[in-house]
Structures are given as C-alpha cells and as structure tokens.
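Peer 1: Give me a 3D structure for the following:
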Amino acid sequence: MNHSIESPKPSDYLELVAVWEASVRATHHFLKEEDILYFKPLILNTYLEAVKLRCIRIENRIVGFMGVADHNLEMLFIHPDFIGQGVGKQLLQYSINHLKVQKVDVNEQNKQAVGFYLHCGFQVVSRSELDATGKPYPILHMELKS
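Peer 2: A predicted model of the protein is given here:
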C-alpha cells in the first residue's frame, strides 16, 4: 500500500518525537530508560532540524518518518502499530530514489532493523564499538550495494 510522503512542519515535531519514542521502546530493547530520556530532547531540539524530514500520515496521524543528511539515512522510525505494513520500506525507497541515500548506520543490537536493511539491499561495510554520542551501543555502518 502506497501512502503519500510529505515534509512535516515544525508544528509536527512533538508528534514525530512521540513516534520516535514509541518505535524505540518497541525495537530498541537494549537501551536503558535513562538513554531514552537523554535522547528525547536531542531528537526534538537538535536532530530533527539537522535533516531533511519526510513522513507518512494515515488518517491524519503520522505513522512513520525519516531524516536524511548528506546521502545518509540518519533516522527511520515507524510507530509500532504500523511496523511490518510497508511504511518503512516506502520511506526507505523514497529516500533512495529522491534523496539519493547510499548509507545508513544501525544499532547492531537492533536485529530487526539490521535484517530490514540487509533485505533492502544494504551491506555492512564497517562497525564502531560506540555510538555517535560515545555510548556503548555498537553501530553497523551500511551502504547500498551498487
């Protein structure tokens, strides 16, 4: 099922953060509560402004969104009620076709996301022991196969 992809407005940011939090709680079981509380204001106040955002709404509700910068998929989060329904795949295909995404960094412990990106044609090219904030969550650096 294809839904229209749109650019959210700053007035949508609280809803995006709610989708982010619901998605993270459903998929990032390795994160501690204090990590979620640490990242939440960063998402709202810093990260959303640093990327080209696109989202999908169903019945006027944002159900998934992504952020892209420099051909990197920096974020892709789907509300847990819509995981497995093609929303993530549609956003990813849009990012590749329209925003020229070539790379994505994924938490190694998020096996569902790693499998999703492998299935969609990405391959692991390197690994970092720490995430970008220096926390001990290994990151897989993936690139789209040519």
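
Peer 1: Could you use CA atoms for every contact and neighbour count after this?
Peer 2: Fine.

Peer 1: For this structure, just list every one of the strands.
Peer 2: 5-6, 52-58, 61-69, 72-78, 103-107, 122-128, 139-144 (DSSP state E).

Peer 1: remind me, longest helix of the protein?
Peer 2: In the chain, taking DSSP state H as the definition, the longest helix is helix 13-27.

Peer 1: other SSEs contacting that helix?
Peer 2: With contacts taken as 3 or more Cα pairs under 8 Å, 6 or more residues apart in numbering; DSSP states H and E, helix 13-27 sits against helix 33-42, strand 61-69, strand 72-78.

Peer 1: I'd like the structure of this one too, to check against the first:
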Amino acid sequence: MIQRLKSTDYPELYRLQQQAYRVEAELIGAALFPPLLQTEAALREEHPSGYIIRLDGRLVGAVTVDGETITRLLVSPDYFRQGIATQLLRYACEQQLLRFVSTAALNKPAMALYQKIGFQSIRQVKQDSIVLVTLECGDVPGK
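Peer 2: Now for the predicted structure:
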C-alpha cells in the first residue's frame, strides 16, 4: 500500500537511498556518485515529501518530489523488477502534477521506466563524469 512519506520515515529512507544508489553507481560506473555523499542529517534538513511503499513493515520503495520535479525514485535492490517503481510513479503522478525528472544517461532501466510512463528526454548535461538526462512528461498519467 502506498502512503505519504513522513519525517519518521527519514531514517529508513536514508538507508534505502544508500542501498539503491550504490547499485546505480555501479551500474553507471561512477566512482564518485553525489547522492551517496548525502548524510542522513542533510536528508532530514531537506525535509523531502513524497510517497512510500512498505512490504511486511519494511520500506522498500519511495518517490520524493519538489514542486513538479521528481527528486528521487528508490527501490530496495531486493525488490527490483517487481513493479514497485512503476506503482510509485503512477500514484505520484495521479496525486500531483509531476513534469520533470533527471537520471544518469547510462541508467538504462530508469530511462526505460520513465519513457514507459510518458517522459521524454529534453536535455543532457555532464556533471563531473556523469551525463545527466532531464526528462519531461507532457502526458500526465491519470489526469
């Protein structure tokens, strides 16, 4: 069941972020991956909002948003390829207008997922050794 992210979820969100972003860093071959440098204190200060999925009481997926932008989409590596990210994205897009997201160009699974939902690449920028793609959703699912 999808629920709103609460500040009491932040410690679990931080652990999930570390697990998921380690996998992404390996996938894209990034020795230095900025999201992995964020501390739990910095995450708390950010005070992210969004939605989470719990299975058997465990936080296994989360999407955070800021305005019309998806700021993170995380799934526990133990639950990859089970539709959790798709559920979260669809739900979040039904709840509010979400138009933008950025991900590494080499993160093919994320790129495919965002494109399946209706996002299209609008620009690429290189940050350090990572090429980031910004995607925009013109067709908002569920609206």
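
Peer 1: ok so, going back, could the helices and strands packed on helix 13-27 of structure 1 go into a markdown table alongside distance to Ser128 of structure 1 and mean neighbour count?
Peer 2: Below are those laid out as a markdown table (distance: least, Cα to Cα, whole Å; neighbours: other Cα atoms under 10 Å):
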| stretch | distance to Ser128 of structure 1 | mean neighbour count |
| --- | --- | --- |
| helix 33-42 | 18 | 12 |
| strand 61-69 | 20 | 21 |
| strand 72-78 | 16 | 22 |
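
Peer 1: Lys111 of structure 1 is nearest to which of those?
Peer 2: Of all the helices and strands packed on helix 13-27 of structure 1, it is strand 72-78 that lies closest to Lys111 of structure 1, at 14.6 Å by Cα to Cα.

Peer 1: Now the closest one on structure 2. Mean distance?
Peer 2: On superposition with structure 2, the mean distance recorded for strand 72-78 of structure 1 (mean Cα distance after the TM-score superposition for structure 1) is 0.6 Å.

Peer 1: residue range for that strand in structure 2?
Peer 2: Using TM-score structural alignment, the residues of structure 2 aligned to strand 72-78 of structure 1 are 69-75.

Peer 1: same check, this time on stretch 116-124 of structure 1
Peer 2: So stretch 116-124 of structure 1 sits over residues 113-121 in structure 2, by TM-score structural alignment.

Peer 1: For the strands of structure 1, give me TSV that also has distance to Phe116 of structure 1.
Peer 2: What follows is these, written out as TSV (distance: least, Cα to Cα, whole Å):
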stretch	distance to Phe116 of structure 1
strand 5-6	20
strand 52-58	18
strand 61-69	15
strand 72-78	11
strand 103-107	10
strand 122-128	9
strand 139-144	12
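
Peer 1: Tell me which residues are up against stretch 48-60 of structure 2.
Peer 2: 1-6, 12-13, 16, 61-66, 74-76, 79, 84, 88, 92 (Cα atoms under 8 Å, 6 or more residues apart in numbering).
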